[in-house]
Every structure is written in C-alpha cells, then in structure tokens.
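**Q** the following comprises the amino acid sequence and a computationally predicted model.
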Amino acid sequence: MWLVLCDDSEQLNPSRAGLGHLVGLGAVLFPEETVALYSTRIKAARAELGVPPIAEIKWSPKSGSWFKTAEGRPVRAELQRRMIDAAVEAGARSISVVWARGRLEWEIPRVRAMVLGFLYDKVSNFLRNQDPQGRGIVVADEPGGNSAEQHAWLADTLPLTTKGTKFNAPTRIVMPILMAPSHHVPQLQLADLVAGVTVGAVAGSPYATALMPNLLRIASRDEGGRVGGTGLTLWPPDLANLYWHVCRDTTRRDRGGEYVLPHSGWDYHIDAGTPAA
C-alpha cells in the first residue's frame, strides 16, 4: 500500500514567455512502511533547526509566518533540503501535472478537473508498475474556502474513485480521496514543496529552477530514466521541450517515436523563453 499526498499550485503571470496562467498539482507517494520514518526525520530536523512547532512549512510562506522573520528566513532553504533528503531515505516518489492555460485556455474549473484526472491516471500507472496488485490511498490538502466549498471539491473527486477514467479503472485508489489540513501532516507539506517548486520552475522562476535538481531526486521516472510524461506531465504536448529545460530529459517518447530534446518540432527549441535565456 502507498500513501499519496497531493497539493495544488498556480502561477498567474509566469516569467517564461508563452505560457499564461499555470495550473498544477503535485503528489508525493510513500510506501506505507516509511511514512513514520519521514515524520520522525522531519520532527528531528525542525527541532535541530529551532523551528517552532506551530510554524507550517510552506513553499510560499504567508505574511506573518515564522519563515518570513529574520530568524526563519535562513532556515527555510536548509529545511527544504532536509525534507528532500528524508523523502529519498523513505523511498518516496513525486508526480506532478502542469497545464498552461495560455496554450489551451479552458475555464479554470474545467482545467482543475482535467489536471486532477491526469494526476489520478499517473498515480494509478505508478502503482501498477510497482506491483500488479499495487494500491494507494490519496490525501489532499484542504483547498481554500469554507466548508461548503471543500465538501463540493470532495464531491467532484468522487467520479474518479467510483468510475475511474478512460485509461484506468477505479481499482488502484482504494478509497474516496480524503482531505487533511497540511499544517498537521508533514508529508502534505512535502507535497506543497513539490507542487510549488515544479510549477515555479515551469513558470521560469530562478529560485524554483535552482531547487529542481534536488527535487528531481524523488521524481518518478520511466524505464528510460525520463521524468517527462511520468514524474511530470505538461499540457498541452507542444511544451515537450520544457522537459529538457526543467528536468534535463535528453529524449522524449511521443506517439511511438523517440525524439532528442530539445526538438525543433516543439516550442522552446531555440531558448527557454525566460528573461535570462
């Protein structure tokens, strides 16, 4: 059994040209036997670094967070590094999906539903590849808004776990998707980091881009070692060269063929589309 923790992230105005509003979901998957190990490692790291018990670890801390103080700012990067180290030790894997609305400008609720469906498929595929009988439980961070909106979000996820998708029957995820407040769950705080860094790197953020090589240590990969299409799915498909710029994939499988990246048939072949490119 695997525990799957997921969180969302968005970027309204990416610095990378030609993307538009980015909508993303990130998930971390833990084998059940290492869930407690990760919690123990993070608890120890927080104590050693002097992080207050009430300080939630966030990719983008809100105003008033301890991580925004003079004492907390220097700790943030070190704690993020230790989070990833602990995830590597625990055998965790990450899966993310990012949709560029500037390329396919569907209405936001429809995009969010599609991104969730993509993530459900990628997680299901991962579980099947680990074990023909592989199963998982999904826990999502509580979305913003009041309880009625949270209940509506949960109701919208039910078709995935009762009917499945076009590509996966509802057999891998063994329960309806659950919600939990991330400030109580260290594994959800790692999912926040995965979602935030990945969407930020796709958006062209220098800070997020600098963190990606470390985060890629836990990215799910295909049999050829590629992150693209497995640990990270970008939509629409003409963004495939970003698998090179963001993940350093050197090849891309597409419709039965294999292409060297960056490929002249897709955007961002000449440069990365960022101000520094």
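**A** Perfect, I can see it now.

**Q** going by C-alpha atoms from here, please, whenever you check contacts or count neighbours.
**A** Noted.

**Q** in the stretch 101-250 of the chain, mark out all the helices, start to finish.
**A** Assigned helices in the stretch 101-250 of the chain, in chain order: 108-130, 147-163, 186-203, 206-215, 242-247 (criterion: DSSP state H, counting those that start in this stretch).

**Q** another structure for you, compare them:
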Amino acid sequence: MRLIMVDDSEEKQPVRATIGHLVGVGAAVFPEDKLTQYSNGIRALRQELGVPPETELKWSPGDGSWLKSSEGNKIRTRLRKGMITLAAEADVRTVTVIWDRGRLNWPLEDTRRAVLKYLYDKLSLYLRSGASPSLGVVIADEPGGGRAAQQAWLADTLRLTDLGTEWTKPEQIVLPIVTTPSHHVPHLQLADLVAGATVAAIAGNKYALQLIPDLQKIAHRNSKGCIGGAGVTLWPPKLGNLYHYIFDDNDNWRGNVGITLPYNGWDFVDDDGLSNNSSQEPPSEKAS
C-alpha cells in the first residue's frame, strides 16, 4: 500500500521566456511502512534548525510566517534540502503535472481538472509499474475557495476514483480522494514543497532550480531512467525539451518509441529560455 500526498501550485508571472501562467499539481508517494520514519525525521530536523512547532513548512510561506523572518530565511534552503533528503531515505517517489496556459489557454477551472486527471493517470501507472504493483490511497491538501469550491473539487475527484479516465481504470487508487488541512501533516507539506518548487523551476525561479538536483533523487523515472513523462509531465508536449535542460533527460519516451533531446519539433530547441534577469523570485501561489 502507498499513501499519496497531493498539493497544487501556480506561477502567474514566470521569468522563463514564452512561458505563461503555470498550473500544477504534485504528489509525494510514501510506502506505508515509512510514514513514521519520515515524521520522526522531520521532527528532528525542525529541532536541529530551530523551526517553531507551529510553523507550517511551505514552499511559499505567507506573510507573518516564521520562515519569512530573518532566522527563517537563514535556514530555509537547509530545511528544504533536509526535507527532500528525508524523503529519499524513506523511499518516497514524486509525480508532478504542470500545464502552461500561455500555450493552451483553457479556462482555469478546466485546466485544474485536467492536471488532476493527468496526475491520476500518472499515479496509476506508477502504482502498476515495477516488479510489485501496489494499491494507493490519496490524501490531498484541503482546497481553498470556501465550502462550495471544496465540494466541487471533491465531486471531480469522486468521478476519477469511481470511473477512472479514458486511459486508466479505477483499479490502483482504491478509495475516494480525501482532504485535510496540511498544517499538521508533514507528509502533505512535502507535497507542497515538491509541487511548488517544481512549478517554480519550470517558471525559471533560481531558488527552485537550485533544488532540482535534490528533487531528481525522489522523482519517479520510467523504465529508461527518464523523469520526463513519468516523474514530471509538462503540457502541452511542445515543452518537452525542458526535460533536457532542467532534469537532464537525454531522451523522451512514449511507450517504446524514443526521441533524442533537444528535439527540433518542440520549443526551447537552442536554449532553456532564461536570460540574466532570471535571478528574480516570482511568488508561488496556492490555487484557490
């Protein structure tokens, strides 16, 4: 059994050239028997770095958070890297889906439904992969936007877990997706970090890009060893050369058909779209 923690993130003002409003959702997949190990590790990491017990560990902390104080700023990178190291030690694997509305400008709510459906498919494929296929239970951070928005989101997820999609039957994820506030759930806070940092890296945020070597250690890879299309899925597909520039993939595979990256038929053939002003840190925003 796998416990799958899910959170979402957006970037409205990317600094990477030609990238538009990004909408993403990320999952951290925990082996059932490693949940306590990760919780204990986070507790020790907090004590080591002096993080107050009431502080929620978020990629983009809100105003007033201790993580935005001078003391919090000093340890933020060590905290993020420590969380990912603990995840790697607990055999966590991550799956993230990111949609560029600058290239495919669907209505925002339709886009959010689409990335959730794609995540469901990618998680189902992950759970079926390997020598020992597994079942999964999904726990998501409580959506913002009030009770009506939460009920609508739950209705969308119920359709997925009841019916599956045109590509995936509802066989691996065995219960309806449940939600809970992330404030006291360190495993959900890891999902926030994964979703927020991965979306921000696609946007060109230099602090997120500095975390990519760490995030690569826990990203799910396909049977060819590539992250693109497995641990990270970018939509539309013309973004696929970013798998090479950001995640070091030299190939991209669909089934048994592979192409060498960078590929002339996609965007970002000659470079990664970043200029000298990419040192900005645009805000990551929680979808609401």
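**A** Yes, it's here. Predicted model only: the values in this text are computed from it and were never measured.

**Q** TM-score of the superposed pair?
**A** Remark: TM-score between the superposed chains equals 0.97 [TM-score structural alignment, normalised by the length of structure 1]; 277 aligned residues with a C-alpha RMSD of 1.3 Å.

**Q** would you turn the helices of the stretch 101-250 of structure 1 into CSV with mean neighbour count?
**A** Compiled in CSV, the helices of the stretch 101-250 of structure 1 are given as follows (neighbours: other C-alpha atoms under 10 Å):
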stretch, mean neighbour count
helix 108-130, 18
helix 147-163, 14
helix 186-203, 26
helix 206-215, 17
helix 242-247, 23
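
**Q** looking at these, which is closest to D271 of structure 1?
**A** Closest to D271 of structure 1 of the helices of the stretch 101-250 of structure 1 is helix 242-247 (C-alpha to C-alpha; 8.8 Å).

**Q** which is the next helix or strand following that closest one?
**A** strand 251-254 (DSSP states H and E).

**Q** output the contacting helices and strands for that next one.
**A** strand 257-260 (3 or more C-alpha pairs under 8 Å, 6 or more residues apart in numbering; DSSP states H and E).

**Q** how big's the offset between the strand it packs on and structure 2?
**A** Here strand 257-260 of structure 1 is compared with structure 2 after superposition; its mean distance to the aligned residues, by mean C-alpha distance after the TM-score superposition for structure 1, is 2.0 Å.

**Q** against structure 2, where does that strand fall?
**A** Strand 257-260 of structure 1 corresponds to residues 257-260 of structure 2 when matched by TM-score structural alignment.

**Q** which parts of that stretch are buried?
**A** When neighbours are counted by 16 or more other C-alpha atoms under 10 Å, no buried residue of stretch 257-260 of structure 2 is found.

**Q** so V6 of structure 2 is in which element?
**A** When secondary structure is defined by DSSP H and E, V6 of structure 2 falls within strand 2-11.

**Q** and whichever helix or strand comes after that strand, how far out from the chain middle?
**A** Proceeding N to C from strand 2-11 of structure 2, the next assigned helix or strand is strand 22-31, under DSSP H and E. Taking the mean C-alpha point of strand 22-31 of structure 2 and that of its whole chain, the gap between them comes to 4 Å (C-alpha atoms, centre = their mean, to the nearest Å).

**Q** helices or strands up against strand 22-31 of structure 2?
**A** For strand 22-31 of structure 2, the elements it packs on are strand 2-11, strand 93-100, helix 108-128, helix 186-203, judged by 3+ C-alpha pairs under 8 Å, 6+ apart.

**Q** do that again at 6 Å, thanks
**A** If contacts are counted by 3 or more C-alpha pairs under 6 Å, 6 or more residues apart in numbering; DSSP states H and E, strand 22-31 of structure 2 sits against strand 2-11, strand 93-100, helix 186-203.

**Q** how big's the offset between the longest one and structure 1?
**A** Translated: helix 186-203 of structure 2. After superposition onto structure 1, helix 186-203 of structure 2 sits on average 0.5 Å from its aligned residues (mean C-alpha distance after the TM-score superposition for structure 1).

**Q** all set, thanks.
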